[in-house]
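Student: I would like the atomic coordinates for the input below:
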Amino acid sequence: MLKRKRQRKYLVKRCLELRDQLHTFAASGSQEALHKLRVEIKKLKAFSKLTKLYRGEGDVTIKKDIKQIFHRAGVIREASINLQMIKQFDIHQPVFNIKATNIIQQETGKFRLNKTHYDHDITNMVKSFLRSLRPVHNRSIKHWFTRQLRKIAAVFATASTGQFHEARKRIKYLVYVHGILHGRLTAALSLDIDYLIQVQDAIGKWHDTTVAVELLTAYKASNKTKISRLRKEQDKAAKAVHAIGNGFWDKVLKRDG
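Tutor: Okay, the predicted model is just below:
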């Protein structure tokens, strides 16, 4: 059983880490801190999925205020990544550079102005989680993991890339929730977490090439050679995802011996 004490310890750790990254980003504008801030919110989202297993109790959802923090951080993060992309793929677009840089500066300024408010929002959200904690039976957790794994496996049963992003989100939730569980339960689940992370990374590489293709198409359409080369990389990355995802169910479950 996943006891309240273990859940409480996990939530307090998440709260402290999230607030730390919030203050670090507000002070320095560090993109790494911003990335970690978003990861911490994703971990809380994963935890909210777990609360749906509480019998006879309403699940605790991520509040609108926290979703707003996540969204605003995402706007800054996306602009920063796009700047990295156009530099990496040598896309000469001064107007785009200026626009993305302005977004980062303006949104970072807003973030700093709202730091204290965001800090309170985070603390209040975690407090609401702490008030609602209930123990979760092992069988409920096992059933939840099985449902998620079947949905991921279904993505790799098709030749489409349309559900890659959704599969990646589910994998992240599984990995985050797995990190909350005690040793006996993780042993009983027999999941190959390293394999799940490899699948997630493969989808991440495909996503990066997809974004690069979109940027090149939008801002450097005349360079057909570069676009063609990058689309080949995109296809290669998609094939790599399907290759590692082939036989997903057998690969993700550890076998004795």
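Student: okay, CA-based contacts and neighbour counts for the rest of this
Tutor: OK.
Student: Just the buried positions in the helix ranked longest in the chain, please.
Tutor: Across the chain, the longest stretch assigned as helix under DSSP state H is helix 193-219. Neighbour-count burial for helix 193-219 flags 193, 195-196, 199-200, 202-207, 209-210, 212-213, 215-216, 219 (criterion: 16 or more other CA atoms under 10 Å).
Student: what does stretch 19-32 give?
Tutor: Of the residues in stretch 19-32, those with enough neighbours to count as buried (16+ other CA under 10 Å) are Arg19, Asp20, Gln21, Leu22, His23, Thr24, Phe25, Ala26, Gly29, Gln31.
Student: Which members of those occur in helices, if any?
Tutor: Mapping the buried residues of stretch 19-32 onto helices (DSSP H) picks out Arg19, Asp20, Gln21, Leu22, His23, Thr24, Phe25, Ala26, Gln31.
Student: The stretch 1-150 of the chain: helices as residue ranges?
Tutor: Counting by DSSP state H, counting those that start in this stretch, the stretch 1-150 of the chain has helices at residues 4-28, 31-51, 64-88, 94-113, 115-132, 138-156.
Student: what residues does stretch 93-106 touch?
Tutor: Counting by CA atoms under 8 Å, 6 or more residues apart in numbering, stretch 93-106 makes contact with Val75, Ile76, Ala79, Ser80, Asn82, Leu83, Tyr219, all of which sit outside it.
Student: could you dump these to CSV with distance to Ile98?
Tutor: Below are these laid out as CSV (distance: CA to CA, whole Å):
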residue, distance to Ile98
Val75, 15
Ile76, 14
Ala79, 11
Ser80, 12
Asn82, 12
Leu83, 10
Tyr219, 14
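Student: ok, and the most crowded of those?
Tutor: Each of these was scored by neighbour count (other CA atoms under 10 Å); the top score is that of Ile76, with 23 neighbours.
Student: what sits against the residue in the chain sticking out farthest from the centre?
Tutor: Checked against the mean C-alpha position of the chain, the extreme residue using CA atoms, centre = their mean is Ser222, at a distance of 34.0 Å. With contacts defined as CA under 8 Å, 6+ apart, Ser222 is in contact with no residue.
Student: Now it: which helix or strand?
Tutor: For Ser222, there is no helix or strand it lies in under DSSP states H and E.
Student: Relative to His92, how far out is it?
Tutor: Distance, Ser222 to His92, by CA to CA, to the nearest Å: 12 Å.
Student: again with Lys205
Tutor: Using CA to CA, Lys205 is found at 23 Å from His92.
Student: now do Arg112
Tutor: When Arg112 is compared with His92 (using CA to CA), they lie 31 Å apart.
Student: Between those two, which has more neighbouring residues?
Tutor: Ranked by neighbour count (other CA under 10 Å), Arg112 and His92 place Arg112 first, with 17 against 13.
Student: check contacts around the more buried one.
Tutor: Residues in contact with Arg112, defined by CA under 8 Å, 6+ apart, are Ala26, Ala27.
Student: Let's compare: structure for the following, please.
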Amino acid sequence: MANSLSDRSSGGHQAPKNKKYQMKREALEQVIDKHISNIEKHSKKLPGTFDKEDIHDLRVNYKKVRAFLRLLQLEKDAGDLHISDKLKSLYHHCGTVRDWQLFLEELHDVGIVDQLPDCMHRWHRQVFTYKEQTVHAIETTHFKKLLHGIIKELPRQLQEDTVKQFMHQKIAAIHILLLAAENEKDLHSIRKQIKDIIYCIRIFKSDWGIPFPFRGWKSEKELNEMASSLGDFNDQCLAISLLQPSYICKCDYKEQHILRNLQINWLHQKEARQRQLLYEVQELHVEHAF
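Tutor: You can find the predicted model right below:
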């Protein structure tokens, strides 16, 4: 039984158990339009302020579009569904600014900023350059054009069997990663698979007002908490990467010494957290339960 967005979204009712989901093209277009529009809205608010929440919301909407396209690519009549290089560039520029904002905040939190006048001056100048690059990326991104480019490649519908196939692929990928997970790269890869699942669940619930048709985990809360923990760990790894010699070598010797000690301390914390997360992901209950 085919259901359009208007048929299914009012009231958030569950689908009859013996009838299959089939979201029509109009419903698919509305999801893409909504989240591309949100990216554009937040990008226009960035110049001048670069508010952390705007950067975060822009990147979340981008990730929702990316996860949704990965799902739709599995439909037989889907065209060349991809995100344009311009939008990718904007996303990555925003990510660079975000990484540095979080890093500098962390330095404030550990209380060593006053001991790093030379480095802080250099880093603030560097962040200003990253912000200029981001503004340029915003100005050269034609949102209507890239929206049209995605919509014209959409399949006629999204079928329940396609969602099922998507879930099988994601859960299989997680299980394969868990077989030999041993470092931060593996944890990051597992997080990406989990986040694709979570973003698609949220699209079903928030955009269409209907429950996600499959459940391959014991607890959705557990799934969200794991993704959040892995995200915090990823931020921790990024902060450590910004203490590499290429970023601090131009600072004076005294400041380099302070930062190297901080790096050693953070590395110890990271190693302990990595061991804990490698244990916790093995306990994550995801399975082919559909």
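Student: Out of the helices of the stretch 1-150 of the first structure, the one nearest Glu166 of the first structure is which?
Tutor: Judged by CA to CA, the one of the helices of the stretch 1-150 of the first structure that comes nearest to Glu166 of the first structure is helix 138-156, at 8.4 Å.
Student: Return the mean post-superposition distance for the closest one against the second structure.
Tutor: Taken against the second structure, helix 138-156 of the first structure registers an average deviation of 1.6 Å after superposition, with mean CA distance after the TM-score superposition for the first structure.
Student: Name the surrounding residues that touch the helix or strand that that helix is followed by.
Tutor: Heading C-terminal from helix 138-156 of the first structure, the first helix or strand you meet, by DSSP H and E, is helix 164-178. Contact partners of helix 164-178 of the first structure, identified using CA under 8 Å, 6+ apart, comprise 42-43, 45-47, 50, 145, 148, 151-152, 155, 186, 193, 196-197, 199-200, 203, 207.
Student: Could you do stretch 139-158 of the first structure as well?
Tutor: For stretch 139-158 of the first structure, with CA under 8 Å, 6+ apart as the criterion, the contacting residues are 50, 53, 163-164, 167, 170-171, 174, 189, 242, 245-246, 248-249.
Student: what span of the second structure lines up against that stretch?
Tutor: With the alignment judged by TM-score structural alignment, the segment of the second structure matched to stretch 139-158 of the first structure spans residues 161-180.
Student: try stretch 193-208 of the first structure
Tutor: On the second structure, the counterpart of stretch 193-208 of the first structure by TM-score structural alignment is residues 220-235.
Student: mean deviation of the matching stretch from the first structure?
Tutor: On superposition with the first structure, the average gap between stretch 220-235 of the second structure and its aligned counterparts reaches 2.0 Å (mean CA distance after the TM-score superposition for the first structure).
Student: Over to stretch 270-279 of the second structure?
Tutor: Superposing on the first structure and averaging over aligned pairs (mean CA distance after the TM-score superposition for the first structure), stretch 270-279 of the second structure comes out at 2.2 Å.
Student: Tell me the spatial nearest neighbour of Trp249 of the first structure, not counting adjacent residues.
Tutor: Spatially, and ignoring its direct neighbours in sequence, Trp249 of the first structure is nearest to Ala153 (6.3 Å; CA to CA, 6 or more residues apart in numbering).
Student: Give me the buried subset of the contacts of stretch 139-158 of the first structure.
Tutor: When the contacts of stretch 139-158 of the first structure are checked for burial by 16+ other CA under 10 Å, the buried set is Leu50, Leu53, Phe164, Ala167, Arg170, Ile171, Leu174, Leu189, His242, Gly245, Phe248.
Student: The fourth one -> the second structure?
Tutor: Matched by TM-score structural alignment, Ala167 of the first structure corresponds to Ile190 in the second structure.
Student: before we move on, what about the first one?
Tutor: Residue pairing (TM-score structural alignment): Leu50 of the first structure is matched to Leu71 of the second structure.
Student: so who does its match touch?
Tutor: Residues in contact with Leu71 of the second structure, defined by CA under 8 Å, 6+ apart, are Thr162, Val163, Phe166.
Student: Report the separation between the last one and Gln101 of the second structure.
Tutor: What it means is Phe166 of the second structure. Phe166 of the second structure sits 35 Å away from Gln101 of the second structure when distances are taken as CA to CA.
Student: same question, Arg70 of the second structure
Tutor: Here Arg70 of the second structure is placed at a distance of 30 Å from Gln101 of the second structure (CA to CA).
Student: next one: Ser189 of the second structure
Tutor: The gap separating Ser189 of the second structure from Gln101 of the second structure is 24 Å, by CA to CA.
Student: what do you get for Ala67 of the second structure?
Tutor: Remark: distance between Ala67 of the second structure and Gln101 of the second structure (CA to CA) = 26 Å.
Student: for Ile240 of the second structure, same thing?
Tutor: The gap separating Ile240 of the second structure from Gln101 of the second structure is 14 Å, by CA to CA.
Student: ditto for Val60 of the second structure
Tutor: According to CA to CA, Val60 of the second structure stands 17 Å off from Gln101 of the second structure.
Student: same check, this time on Trp123 of the second structure
Tutor: As for Trp123 of the second structure, its distance to Gln101 of the second structure is 10 Å (criterion: CA to CA).
Student: and stretch 152-163 of the second structure, which residues are buried?
Tutor: Glu153, Leu154, Pro155, Arg156, Gln157, Leu158, Gln159, Glu160, Thr162, Val163.
Student: Cys15 of the first structure -> the second structure?
Tutor: In the second structure, Cys15 of the first structure lines up with Ile36, judged by TM-score structural alignment.
Student: Which residues are in contact with its match?
Tutor: Contacts were defined as CA under 8 Å, 6+ apart; by that measure Ile36 of the second structure touches Asn61, Tyr62, Val65, Phe143, Leu147.
Student: Skipping its backbone neighbours, what lies nearest the fourth one in space?
Tutor: Translated: Phe143 of the second structure. Glu40 (6.7 Å).
Student: Just give me the neighbour total for Val95 of the first structure.
Tutor: Here the neighbour count serves as a burial measure; for Val95 of the first structure (other CA under 10 Å) it reads 10.
Student: Of the helices of the stretch 1-150 of the first structure, which stretch is the most buried?
Tutor: Of the helices of the stretch 1-150 of the first structure, the one with the most neighbours on average (mean count of other CA atoms under 10 Å) is helix 31-51, at a mean of 19.
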